[in-house]
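1. Sequence first, predicted coordinates after that:
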Amino acid sequence: MHNDSQALPPPGSAPSGRPEPTSSSDPLGAALPRGSRASLGRWLTAMVLAAVAVALLSSALLIENFARAHAERRAVESLRQVAVDFRDALDRGMAQQFKEVRVLAQLEPFRRFDDPEAMRRALDQVQIGFDHFAWLGVTDAQGRVVAAAGGLLDGVDVSRRPWWQGARKGAPFVGDVHSALLLEKLLPRQSEPWRFVDFAVPLLDGRGQLQGVFGVHLSWSWARQIKSELIDATMASHQADALVLGQGGAVILGPSDLEGKTVPIRPEEGVGLRHHEADGVEYFAVSVPSQGYGPYPGLGWTVLVRQPVALALEDYYQLRRQIVLSAVLLLAAAVPVSWWLARRMSRPLDELSRAIARRHHLGDDALPSVGGYREAAMLSNALQELSRRQAAQDRSLAELNASLEQRVVARTEELRDALLRQESSERRLRTITDNLPVLISYIDADQRVRFLNATFHGWMGMAPEQALGRTLSEVIGPVLHEQRADFLKGALAGVRQRFETRSEANGVARDLLAEYVPDVRPDGTVAGVYTLATDITAFKQVERELDRLSRVDPLTGLPNRRQFESRLSESLARTRRGGRTLGLMFLDLDHFKQVNDTLGHAAGDVVLKVFADRVRGVIRETDQLCRLAGDEFVLILENLAEPREATLVAQKVVEAVRVPLALSGTELRLSTSIGVACHDGGDESEVALLGRADDALYAAKDAGRDCWRSAD
């Protein structure tokens, strides 16, 4: 172990068994990783400044959010109070006008329809005292103006006007703001178009019958005067304005450039709307709906008071600037304090780092002891202990390196021998599998082909190397894959599968016996499936031929007794379902034994084949002719409309068989006897139906043969 009195080795040299350092300026000969070049003092300074910045930013944001919310709330509440005052003034004013109209309608002069002149004088006097009434008049029960102030519209029919229609129903009427249609040309001109609010009171006699209507057009300049006296002077200093919206949202009272236009907001009571803009200016807006007053029901108006956001939040913006300035000053003051604290905390670690940077290896020399705070002293002691242990490990490593190369060489030879043995084993297995007359493959859990023997090329016409790594569906096609999908799924679930299938590939159809053997891991999961497919085409062909011979008469090619029994059962079932008629015939070749005895069995076989051909020639393709044994035949007729159709077929068969047959120079006269039985879909069994047909056959023979008889 090195002691404090030993000198460091000269640059460029290293102790025995130690690696050369990559840079003389890097501690322990190792390059510093990216991002580690800054000193601890700088990191601490940055962290303290970051903490101060986060604290200042958080505090500033909290104060700023609170101040903004308070400023917005105060602005909205102020606007709301103005809107409520304006709304109440309008409602009370309209209620007062409504009350005045109702009182005037009760005056005696306005009920004397026999003296229109006296009524007109009274109207003129009322208009002098109520100058905001632009027009006053009385109509008769048919809607014609009897008398009006100033004689305006005398004799005019106003029965179609909404105010008259509303009053004729028997109750006082208040109409919404509208423009002047009839009075525009009669009234004096003014700077703005005339607009009115209509009042109408029905004039009833003692029996409650309508005598006429007392109507008043209140000039809308009255509302503009209220707005000017109550609102405009107060709101002007704040650059705010008040609007009155009709039921459809159109401005009925407000700046002249907005009247008649629809304000693009939905009025909601008591809610400050930040996103109400007009002419590029963002507003706070508060809307208050009218509620009526006393007997005046209200017209659904909405008072909307708005103020530019920039003006409403002016005090808040000034406070925010002061908060930002204060935060910047505090952050600037925190920079020197952070730097001083960071230097004081990092000084012990800087001493250790400089000591480590002067050596090429940790175990070269003893490290100095540093203090300052407890953690730095503990780190210094730990590094000194680590330096001592590092020197001991260096000696151990030097001894171990001496024997390591020999062990690596020995291990390399062992691995080479193992690889050679494995390659030899794989060649033997490949040779065995390539020469087996079966198709062997391995499919992994993702259904990808990982192994194929040479048989695959002969069967599929594709080199095994082209199929490896592809999915089974891509290799054999979706049709063949669908046939094997369920079995492959079962094998991948861990159950061995054995099944037969028929497939066509490379232009050859094969019957295959396939086995799927799961490749089960020690933990019970399935890694893949081994498949073995054996070509059993020859065996299946023999099996099918034997089955055919067992069901077909080899002489005539007709179905034999075994096949007849199954076909009769199927025909009866179809007849019961379809509700049609089935005909069953027993046919017997007359005197067939004499042909065999006189001409031989070869001639008898010819006669049987001719008989079968003649019967087939007169029946339908859907009718089924079977040979039971010897010269006994049976014919099944389906889908008959009535039993008579079966007897017609029997007659055709009798006539077709009668044609003479030239055989070995001898002309033979053939004939047949037929027994016919019909089934109409009832509960009759097969045995009963066969018995009736057999009885009918014997009846035909008793009748002299060469004829047919029906059991029905």
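-> Looks like it came in fine.
2. When you work out contacts or count neighbours from here on, use the C-alpha atoms and nothing else.
-> Noted.
3. helices or strands next to whatever helix or strand residue 673 lives in in the packing?
-> Element membership of residue 673, judged by DSSP states H and E, is strand 672-679. Contacts defined by 3 or more Cα pairs under 8 Å, 6 or more residues apart in numbering; DSSP states H and E place strand 672-679 against strand 581-589, helix 643-657, helix 686-702, strand 708-710.
4. Use this one as the comparison:
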Amino acid sequence: MTGVVVMLVLTATVIVTLVALVLAERDMKSVIGDQQYSLLSSIAAQVDAQIEARKVLLASMADTIPANAASDPAAMQAFVDRHPVARKQFLNLHIFNREGMLLHTEGDHTSTTRPPNPRAREFFERAMAAGKPVVSLPYKSEITGLPSIMILHPVRDAQGKVAMLFGGSIDLSNTGFLDQIALQKPGQTGYLFIMTREGILLHHPDATRLLTHINARPGYNRATEMALDGFEGWVEATNKDGSDGIYSYKHLASTGWIIGARFPVDEAFAPMIAMRQHALLAAAIFAAVAGLLAWLLIQVLLRPLDRLHRHIGDIRSGSADISVLQRRRRDEIGGLSIAFHELMAEREKAQEAIRDNESLISNILERAPDAFVSCENTGIVTMWNRAAERIFGWSGEEAIGRDIAELIIPPDQRDAHRTGMTRFAQGGKGPMINARVRVTALHRDGREIPVELSIGSLRHGGAYYATAFLHDITERVEYEQKIAASEARFKQLARIDTLTGIANRLVFEEVLQQAILRSRRHRKPLALAYLDIDYFKEINDTQGHGAGDVVLREFAARLVASVRASDTVARLAGDEFVIVFEQVANAAEANRLAAKIVEAVRSPFMLDDEQRKVTTSMGVALHEGDDETCGELVARADSALYAAKRNGRDGYVVGD
């Protein structure tokens, strides 16, 4: 009970604490995300302002740039020297003229002229055709090797046409352009980064990833894909390394770049994690104190119950009788004591009745018509009634005290029997089998006895015993065997023509179907012969049906003697016979087989000690392809038979 109290208090405290912390974490997560997004919005505004300021600076310089600056490096250098502020704001200043030459400054008081690379030239030409200020895509600076951008401003001549492009390049890493990005990272391990709308990294704590695609690393980050699809705001996601973080994104208005921030969840919620641990510790301490108080209270409340327990122990040991349970108490324990007294009084009466019933049951089992055997869990026989003596040949005096396996269990079943007894001993009470099962037992003289067995268990004197009823079914088994033999004989007779002893129509249909399947499978040809006895009705009419039966039996015998072992002869009805020839090579072989059978029939038949000439007409059909059915093949063979009759009988026709 103390443990239950501790568990209930601990569970309730932990649930309330965790629910409160989950709600607080959800609110805290929202606050962190909103703060992080507000910070990015402020940084984005600052970056947009810097880009716009540089655009304004270039515009003011473009209005005063000398017309010969595009072709005279000295004039270009003098113009730049008059604007020291621009030198601090830009890494380099450039002029791209219509002749395709790039004039730019390198360091202090140095100007050079050279053609741009093809990629830069293509960008300059598009910018000149646009006729308005543009910001280039990020590129790797040839001077610093770091990410840079260029702002270009058109310079127009007196006619208003674009005469040149005046631009300034900005190093995104070594200037103060993005200093506030690094200084305003979230937490200790969080960081800020910038990428283009195409995913090219412009600013990142890992310098090796600059100017590479953010998805160049293998893996998937849901927050990154949302930002590239235009998402602004904050979201919780898992990065490609498997750690969770709060991601915030803001798009720059001036360039469309994406400023992002990642704040690891472990760091963001470090105070909440510590608070959770402290709360769980406090809950455990509170539960322990509650359990101690509950234990003390339970000791006081259960003291009367402990006395009742001692009284029951004294009754079981014999040092007291059940009268000690009649002491009156006006509480639940007193009511329980009285109930125990009544129960034990009823138990004593029941035990006396059981002893009387045991004697009655023993007499019933002793006179039972079936063998009854009981054993200890070791297999030692404890009871062996008169029916067991009669069925198995062992007297009760001989059987009781011996292992039952040595008495009636066949040797090949004793291992399984001992395994079952071991399980019975381990479980204390074996499973009850209500339905009878058929097994084999041994008689004392060694002969086997079929019996029906039902087993169970009984408890006596605190121990469990295995019990079994065994019914001798020797006569039933012999009767069943006779019935089975009769059924097998009947089935065999149902498949044989009773007059001739050869296969009947049923067998023929099965054989033909299987033969056609084998012919299709093995691509071996097949032929079917359909034949009858010429003028058979005349034999029956002149010499009687007895003579006709003699002819039918002799005719069937000659057919069987004339075919191969793989062929099947069957009688359909009357004087109609069929032969299934398997593996017939061609029509020539079919003609040879048919001629052999017709010739075998021509030998005279003996009827009433007289010889009589008997002939046959025979039609043969070769199986044609996989599509022909059994019925179609029989019909073609029957047609060939009628053709043989039209030819004058005593012959054969092999159909097309």
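-> Done, it's in. Just so you know, these numbers come straight off a predicted model, no measurement behind them.
5. how about the strands in the stretch 401-550 of structure 2?
-> 437-442, 448-460, 463-472, 526-533 (DSSP state E, counting those that start in this stretch).
6. and of the ones you listed, who's closest to residue 112 of structure 2?
-> Ranking the strands of the stretch 401-550 of structure 2 by their distance to residue 112 of structure 2 (criterion: Cα to Cα) puts strand 526-533 first, at 100.9 Å.
7. In structure 1, which residue range corresponds to that closest one?
-> Strand 526-533 of structure 2 corresponds to no residues in structure 1, going by TM-score structural alignment.
8. what about the strands in the stretch 1-150 of structure 2?
-> For the stretch 1-150 of structure 2, strands defined by DSSP E, counting those that start in this stretch occupy the ranges 92-97, 102-105, 111-114, 134-135, 139-140, 147-156.
9. now for the third one, which elements pack on it?
-> Strand 111-114 of structure 2 makes packing contacts with helix 73-81, strand 102-105 when contacts are defined by 3+ Cα pairs under 8 Å, 6+ apart.
10. Now with 6 Å, please.
-> Packed against strand 111-114 of structure 2 by the contact rule (3 or more Cα pairs under 6 Å, 6 or more residues apart in numbering; DSSP states H and E) you find strand 102-105.
11. by contact count, what packs against the strand it packs on?
-> Contacts defined by 3+ Cα pairs under 6 Å, 6+ apart place strand 102-105 of structure 2 against strand 92-97, strand 111-114.
12. Just send the helices and strands packed on strand 672-679 of structure 1 back as CSV, with distance to residue 233 of structure 1 and mean neighbour count too.
-> Shown next, in CSV, are those (distance: least, Cα to Cα, whole Å; neighbours: other Cα atoms under 10 Å):
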stretch, distance to residue 233 of structure 1, mean neighbour count
strand 581-589, 109, 25
helix 643-657, 114, 18
helix 686-702, 115, 18
strand 708-710, 123, 24
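13. To residue 174 of structure 1, which of these lies closest?
-> strand 581-589 (90.4 Å).
14. What range does that closest one cover in structure 2?
-> So strand 581-589 of structure 1 is aligned with nothing, judged by TM-score structural alignment.
15. what residues does that strand touch?
-> Contacts to strand 581-589 of structure 1, defined as Cα atoms under 6 Å, 6 or more residues apart in numbering, come from residues 631-640, 646, 672-680.
16. thinking again about what came up before, where does the strand holding residue 673 of structure 1 end up in structure 2?
-> For strand 672-679 of structure 1, there is no aligned range in structure 2, judged by TM-score structural alignment.
17. and residue 543 of structure 1, how far is that from residue 310 of structure 1?
-> Separation of residue 543 of structure 1 from residue 310 of structure 1 (Cα to Cα, to the nearest Å) stands at 99 Å.
18. who has more neighbours, the two?
-> residue 310 (14 against 11; other Cα atoms under 10 Å).
19. ok, and the closest non-adjacent residue to that one?
-> residue 282 (7.8 Å; Cα to Cα, 6 or more residues apart in numbering).
20. So for the host helix or strand of that neighbour, what gets flagged as buried?
-> Assessed by DSSP H and E, residue 282 of structure 1 sits inside strand 281-289. Of all the residues in strand 281-289 of structure 1, those buried under the rule 16 or more other Cα atoms under 10 Å are 282-289.
21. now swap in stretch 77-87 of structure 1 and tell me
-> Residues of stretch 77-87 of structure 1 classed as buried by neighbour count (16+ other Cα under 10 Å): 77, 79-80, 82-87.
22. Farthest-apart pair in these, please.
-> Spatial extent of these (Cα to Cα) is set by the pair 77 and 87 at 15.0 Å.
23. Residue 162 of structure 2 against residue 156, yeah?
-> Yes. Here residue 162 of structure 2 lies in contact with residue 156, judged by Cα atoms under 6 Å, at a distance of 4.2 Å.
24. between those two, who's got more neighbours?
-> Neighbours per residue (other Cα under 10 Å) separate residue 162 of structure 2 from residue 156, with residue 162 holding more: 19 against 16.
25. so how far is residue 76 of structure 2 from that one?
-> In this structure, residue 162 of structure 2 lies at 18 Å from residue 76 of structure 2, with Cα to Cα as the measure.
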